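Trainee: I'll drop the sequence and a predicted model, then ask my questions.
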Amino acid sequence: MGRLDLHHYYERDLGPFRNLSDLPAAEAEAVQQRLRERGDVFASQRSPDYLSIRRGLEQRARALFADKGGRPVRERPHYMTLGACPWLLDWYRRGQELTIGLDRFDPAAISFTYGDLFPAMRLAGQRPYWGQVYTLDEIRAVIEEHGLPQEWNADGAGGPERYIEAQIWDDAPLAGHLAMTAQAQV
């Protein structure tokens, strides 16, 4: 596996690393409802129970990662992809991509799923790499065996795994980017 960076996709006007899971449940649901009503971004298609399912999956991923020796600092992760996935730009009205070197992250504070956390954890057992989170060393072995979904499934015809998701469990390596987001909210 060659050098892979982490990529984050977001709405340009709002800034990076805005996470519904960081909001209180009622506030997150209000934001999600506004997105549904607007109907012009990928997130507008989410089901009414999306946020409760997501919070449960995030708790499970955090626990599985900690069981493997991971040291998550955050209760909920920030999301990135391992390797570029330009398709994700289409999720936003004015999509933006941010690239950060993987070497800037402590391996003990980053987990991975082969595919987006949502289907990867919900469809456990349907594919050998679903239903679990991986450490950096483990995901390298999975890539050696199965390849990068961005390469073999760029159009999504092979299933929901179109990228490897990285769950970032610490704000420290993202501090400068999080400050940009805070300024955009003012």
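Mentor: Yep, it's here.
Trainee: Going by C-alpha atoms from here, please, whenever you check contacts or count neighbours.
Mentor: Fine.
Trainee: Was I right to think Met180 contacts Gly15?
Mentor: Yes. Here Met180 reaches Gly15: they are 6.6 Å apart, a contact under C-alpha atoms under 8 Å.
Trainee: what helices or strands is the helix ranked longest in the chain leaning on?
Mentor: Counting residues, the longest helix found in the chain (DSSP state H) is helix 50-67. Applying 3 or more C-alpha pairs under 8 Å, 6 or more residues apart in numbering; DSSP states H and E, we find helix 50-67 packed against helix 117-122.
Trainee: more neighbours, Met180 and Gly15?
Mentor: A direct count of neighbours by other C-alpha atoms under 10 Å for Met180 and Gly15 places Gly15 higher, at 19 against 14.
Trainee: Quick check: the gap between that one and Leu89.
Mentor: 14 Å (C-alpha to C-alpha, to the nearest Å).
Trainee: before we go on, here's another structure to hold up against the first:
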Amino acid sequence: MNIMLVNYRHPSSRPYRSIMHLPRERAFEIADQLYKSSQCRAHKRFGPDFEFYYAYRLQVEQALYNEFMELGGKPQLKHPFYFVLEYCDAFYENFDHGVCVKLPLNEIDPFDISFTFGDSMAQFESDDRQPVFLVDTLYSYIKNYNQDIRLFLNKIIPKYKCIEAQLWTNKYFPCESRDSNESQ
């Protein structure tokens, strides 16, 4: 199975960045810059309510981290980089039809990545929230759809919009991207 991980970003943003990898004060400065420079839907989270968003995201990421560890994951970072499987029309629109960065899932060590049904932030307090799962569980879900990732995604998209992937390392990124997370 050739499954791609896709990360969406606004055209003005650099790839392989997470505001959560910055010191808190710097994260708030960058959030303000992003909010002021682009009013795409995804950057609205960096607006006046960013303090709430930031605290909530810390809470969600701690829960994701804990669940991943309980499953035997080996995170190298406290805060993941976010991808979706194959595509997510909603995210693509949220980033103003921006740039997609893709990584082949078969090149990712299974202990470096976890998955959730839907956006982990949006699903965190939802009654429909499903637990974090690993690659082997993902493959078993897809197997139930004749090994067809598109059939599987088409089934879950009406309810969850996507399968989110949390990548807990930066080792799959170009070296220059691993050295600095300063520019979002």
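Mentor: Cool, got the structure. Predicted, not measured: the structure shown is a model, and the values here were computed from it.
Trainee: Could you report the TM-score for this superposition?
Mentor: Superposed pair, TM-score by TM-score structural alignment, normalised by the length of the second structure: 0.79. Supporting alignment: 174 aligned residues with a C-alpha RMSD of 2.8 Å.
Trainee: Read off where the longest helix of the first structure ends up in the second structure.
Mentor: Helix 50-67 of the first structure corresponds to residues 53-70 in the second structure, going by TM-score structural alignment.
Trainee: Can you show me the strands along the second structure?
Mentor: Using DSSP state E, the strands of the second structure run over 4-9, 81-85, 99-104, 113-117, 163-167.
Trainee: Can I get the ones you listed in a markdown table including distance to Leu64 of the second structure?
Mentor: Formatted as a markdown table, the strands of the second structure follow (distance: least, C-alpha to C-alpha, whole Å):
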| stretch | distance to Leu64 of the second structure |
| --- | --- |
| strand 4-9 | 18 |
| strand 81-85 | 12 |
| strand 99-104 | 21 |
| strand 113-117 | 8 |
| strand 163-167 | 9 |
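Trainee: Columns mean neighbour count and distance to Ala63 of the second structure on top of those, output as JSON lines?
Mentor: As requested, the strands of the second structure are exported to JSON lines (neighbours: other C-alpha atoms under 10 Å; distance: least, C-alpha to C-alpha, whole Å):
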{"stretch": "strand 4-9", "mean neighbour count": "23", "distance to Ala63 of the second structure": "21"}
{"stretch": "strand 81-85", "mean neighbour count": "22", "distance to Ala63 of the second structure": "15"}
{"stretch": "strand 99-104", "mean neighbour count": "16", "distance to Ala63 of the second structure": "25"}
{"stretch": "strand 113-117", "mean neighbour count": "24", "distance to Ala63 of the second structure": "12"}
{"stretch": "strand 163-167", "mean neighbour count": "25", "distance to Ala63 of the second structure": "12"}
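Trainee: hmm, back to that, and the longest helix of the first structure against the second structure, how far off on average?
Mentor: Mean deviation of helix 50-67 of the first structure relative to the second structure after superposition (mean C-alpha distance after the TM-score superposition for the first structure): 0.8 Å.
Trainee: List the buried residues of that helix.
Mentor: Within helix 50-67 of the first structure, the residues scored as buried using 16 or more other C-alpha atoms under 10 Å are Leu51, Arg54, Arg55, Leu57, Glu58, Arg60, Ala61, Arg62, Leu64, Phe65.
Trainee: contact partners of that helix?
Mentor: Identification of contacts with helix 50-67 of the first structure by C-alpha atoms under 8 Å, 6 or more residues apart in numbering yields 21, 28-29, 71-72, 75-77, 111, 117-118, 121-122, 132-135.
Trainee: Pick out the residue closest to the middle of the second structure.
Mentor: What sits nearest the mean C-alpha location of the second structure, by C-alpha atoms, centre = their mean, is Tyr82, with 1.7 Å.
Trainee: Check the offset of stretch 98-109 of the second structure from the chain's centre.
Mentor: 11 Å (C-alpha atoms, centre = their mean, to the nearest Å).
Trainee: That stretch aligns to what range in the first structure?
Mentor: Under TM-score structural alignment, stretch 98-109 of the second structure corresponds to residues 95-106 of the first structure.
Trainee: what's next to that stretch, contact-wise?
Mentor: Leu4, Asp5, Leu6, His7, His8, Tyr9, Tyr10, Glu11, Arg12, Pro16, Leu89, Pro173.
Trainee: hey, where'd the helices end up in the second structure?
Mentor: Using DSSP H, helices in the second structure cover 24-37, 50-70, 89-94, 120-123, 135-143, 149-160, 175-179.
Trainee: Turn these into a markdown table, including distance to Pro110 of the second structure.
Mentor: As requested, these are exported to a markdown table (distance: least, C-alpha to C-alpha, whole Å):
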| stretch | distance to Pro110 of the second structure |
| --- | --- |
| helix 24-37 | 29 |
| helix 50-70 | 11 |
| helix 89-94 | 24 |
| helix 120-123 | 19 |
| helix 135-143 | 6 |
| helix 149-160 | 18 |
| helix 175-179 | 20 |
